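> build me a model:
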Amino acid sequence: MNRNRIVALAVGLLLTGTLLYHYGSRGQAEAVLPAEAAPRLNMAAPSFQLTALDGATYQVGGPREKPLLLNFWASWCSPCEEEAPALASLYDKYKDKLDLYAVNLTENDDFDQVKAFTNRFKFHFPVLLDYKLEAAKKYRFQVIPTSFLIDTNGNIVDVINLLTPEELEKKLQKLIGI
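Reported below is the predicted structural model:
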């Protein structure tokens, strides 16, 4: 009888672990989809269109006037919070030469917390709301924050996770040709 309970418990734990692995949890910055399906460097950035906190609609994909830093994040993500001041500062410094879209994983976030986060860090750039994770599924990253640097031809030239502000600025300078 004890042996049957132990086996049943082990099977239950294995099943629970498998489900948690596949579906993740809100508090983890895990992948939306596997990395092997991610877009590649020097290839066209996947296209999408989303509405932002300001009510405007923004589009990614194809040629653009300025290079783009496309940042995926969530308000509950500690590394996103760590990165936020540098994003705000660098955007304010380079906004004439660079676009920055912060794509919030809204399906897995709380809208009021999203607004509070963007206000606290004084985001002056568009904050796009990915309610159905449509954009996130196209970019197929492993963790957040993840940023994609996209050139004026609409191609992905770099993929960034968390960097120091100095390292991020060097990459942005390279992207905009400084």
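
> CA only for contacts and neighbour counts going forward, please
Will do.

> so who does L100 touch?
Shown in contact with L100 (CA atoms under 8 Å, 6 or more residues apart in numbering): 68-71, 91, 125-126.

> list the contacts of the host helix or strand of V11.
For V11, the host element (DSSP states H and E) is helix 2-23. Applying CA under 8 Å, 6+ apart, helix 2-23 has no contact partners.

> same deal with stretch 165-178?
Residues from elsewhere that reach stretch 165-178 (CA under 8 Å, 6+ apart): 67, 83, 86, 90, 97-98, 149, 151.

> dump these to TSV, plus neighbour count.
Formatted as TSV, the contacts of stretch 165-178 follow (neighbours: other CA atoms under 10 Å):
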residue	neighbour count
P67	23
E83	18
A86	18
L90	18
K97	17
L98	21
L149	22
D151	24
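
> how about the most centrally placed residue in the chain: what's its closest non-neighbour residue?
Nearest to the geometric centre of the chain sits F72, at 1.4 Å (CA atoms, centre = their mean). For F72, ignoring the flanking residues on the chain, the nearest one in space by CA to CA, 6 or more residues apart in numbering is V103 at 4.7 Å.

> what number of residues lie near D96?
Counted with other CA atoms under 10 Å, residues neighbouring D96 total 9.

> which SS class is it?
coil (DSSP: H, G, I helix; E, B strand; the rest coil).

> show the contacting residues for it.
Remark: with contacts taken as CA under 8 Å, 6+ apart, D96 is in contact with nothing.

> kindly provide the distance from it to L163.
For D96, the distance to L163 equals 22 Å [CA to CA, to the nearest Å].

> what do you get for V114?
Distance, V114 to L163, by CA to CA: 22 Å.

> of those two, which one has the most company?
Neighbour count, other CA under 10 Å: between V114 and L163, V114 has more, with 21 against 13.

> any idea which element that one lies in?
V114 is part of helix 111-120 when elements are defined by DSSP H and E.

> what's the following helix or strand past that helix packed up against?
Where DSSP H and E defines the elements, the next helix or strand beyond helix 111-120 is strand 127-129. Other helices and strands packing on strand 127-129, by 3 or more CA pairs under 8 Å, 6 or more residues apart in numbering; DSSP states H and E, are strand 48-51, strand 99-104.

> another one to check against the first:
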Amino acid sequence: MNKLVLAMLVTVGVGYAVWQQPQQSATVVADVQKPEVGYLAPHFTLTGLDNQVYKVEGKRTKPVILNFWASWCGPCRMEAPDLQKLHEKYKSQVDFYGVNVTNNDSPEAAAAFVQAYKLSFPIPMDVAGTVSNRYLIQAFPTTYLVDKEGVVRKKIIGMIDAATLELELRKLINE
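Sure, this is the predicted structure:
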């Protein structure tokens, strides 16, 4: 009997926790930049490995995927090929930015990682760590899906499998 009661309590607790999770919302908190679902993505400008300037600052012509990573991160290595494949498939519909958290890495290691995985999407370099601090990055990888209005629609901490990320990308494109 105790096991049944415990199982019921766990089920209720998990259900409540899931219900409490922030849901994707059409409501946007106007003019508030915060790295959370329903808020404007914090604005930034970074120079990439290719010496081009990349910006996130509100409305855009395409949604953007922000993937924060470091070259020494095992899960980042595991998901890099999937990100590259999704970039190749959706690059006309979604911008992919692989933000290297360079203050926890090195430009040389980042460049070697990009070459090893043949990444063709932009790699903005967060040399000072200011962007990763604004996005409250505590684990690698962390991925944000940001819509054309500049609103965070999904925050993914840790590695995500390609099929799930593709489903989320399709939702983002079709909003």
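
> I'd like the TM-score for the two structures, please.
The TM-score (TM-score structural alignment, normalised by the length of structure 2) is 0.78; 141 aligned residues with a CA RMSD of 1.2 Å.

> re earlier: could you dump the helices and strands packed on strand 127-129 of structure 1 into a markdown table and include distance to Y23 of structure 1?
Converted to a markdown table, these look like this (distance: least, CA to CA, whole Å):
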| stretch | distance to Y23 of structure 1 |
| --- | --- |
| strand 48-51 | 24 |
| strand 99-104 | 19 |
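
> what residues are up against the alignment partner in structure 2 of the residue nearest to F72 of structure 1?
Alignment note: V103 of structure 1 maps to V99 in structure 2; criterion TM-score structural alignment. Going by CA under 8 Å, 6+ apart, V99 of structure 2 touches 66-69, 123-126.

> now, which of those sits nearest F140 of structure 2?
W69 (5.4 Å; CA to CA).

> near that closest one, how many other residues are there?
Per other CA under 10 Å, the neighbour tally for W69 of structure 2 reads 29.

> aligned partner of it in structure 1?
Aligning on TM-score structural alignment places W69 of structure 2 opposite W73 in structure 1.

> and what of D126 of structure 2?
Alignment note: D126 of structure 2 maps to D130 in structure 1; criterion TM-score structural alignment.

> D109 is in contact with that match, correct?
No. Applying CA atoms under 8 Å as the test, D130 of structure 1 and D109 come out as separate, 9.9 Å apart.

> can you tell me the SS state at E79 of structure 2?
helix.

> ok, it to S71 of structure 2 distance?
12 Å.

> element containing F72 of structure 1, please.
Assigned by DSSP H and E, F72 of structure 1 belongs to strand 68-73.

> that strand: average distance to aligned residues in structure 2?
Following superposition, strand 68-73 of structure 1 is found to deviate from structure 2 by 0.3 Å on average (mean CA distance after the TM-score superposition for structure 1).

> packing partners of that strand?
strand 99-104, strand 146-150.

> mean per-residue distance, the shortest one to structure 2?
With the two structures superposed, strand 146-150 of structure 1 lies on average 0.3 Å from its match in structure 2, counting by mean CA distance after the TM-score superposition for structure 1.

> whereabouts in structure 2 does that strand align?
With TM-score structural alignment as the criterion, strand 146-150 of structure 1 aligns to 142-146.

> can you give me the buried ones in the longest helix belonging to structure 2?
Longest helix of structure 2, by residue count under DSSP state H: helix 2-20. Within helix 2-20 of structure 2, no residue is scored as buried using 16 or more other CA atoms under 10 Å.

> and for stretch 49-61 of structure 1?
50-52, 60-61.

> and what of stretch 137-146 of structure 1?
By neighbour count with 16+ other CA under 10 Å, stretch 137-146 of structure 1 contains the buried residues 137-146.

> out of those, who's nearest N155 of structure 1?
The shortest approach to N155 of structure 1 among the buried residues of stretch 137-146 of structure 1 belongs to Y139, at 12.7 Å (CA to CA).

> tell me if I'm right that that closest one and A44 touch.
No. With contact defined as CA under 8 Å, Y139 of structure 1 does not reach A44; the gap is 11.2 Å.

> these two touch, right, Y131 of structure 1 and F111?
No. Assessed by CA under 8 Å, Y131 of structure 1 is found out of contact with F111, at 9.9 Å.

> what's the matching residue for L9 of structure 1 over in structure 2?
Under the alignment by TM-score structural alignment, L9 of structure 1 pairs with no residue in structure 2.

> ok, L9 of structure 1 - how many residues close by?
Counted with other CA under 10 Å, the neighbours of L9 of structure 1 add up to 12.

> can you check P122 of structure 2 too?
As a measure of burial, P122 of structure 2 has 20 neighbours, counting by other CA under 10 Å.

> which residues does the spatially closest residue to it that is not a sequence neighbour contact?
Nearest residue to P122 of structure 2, sequence neighbours excluded (CA to CA, 6+ apart): Y97, at 5.2 Å. Contact analysis of Y97 of structure 2 by CA under 8 Å, 6+ apart lists 64-67, 121-124.
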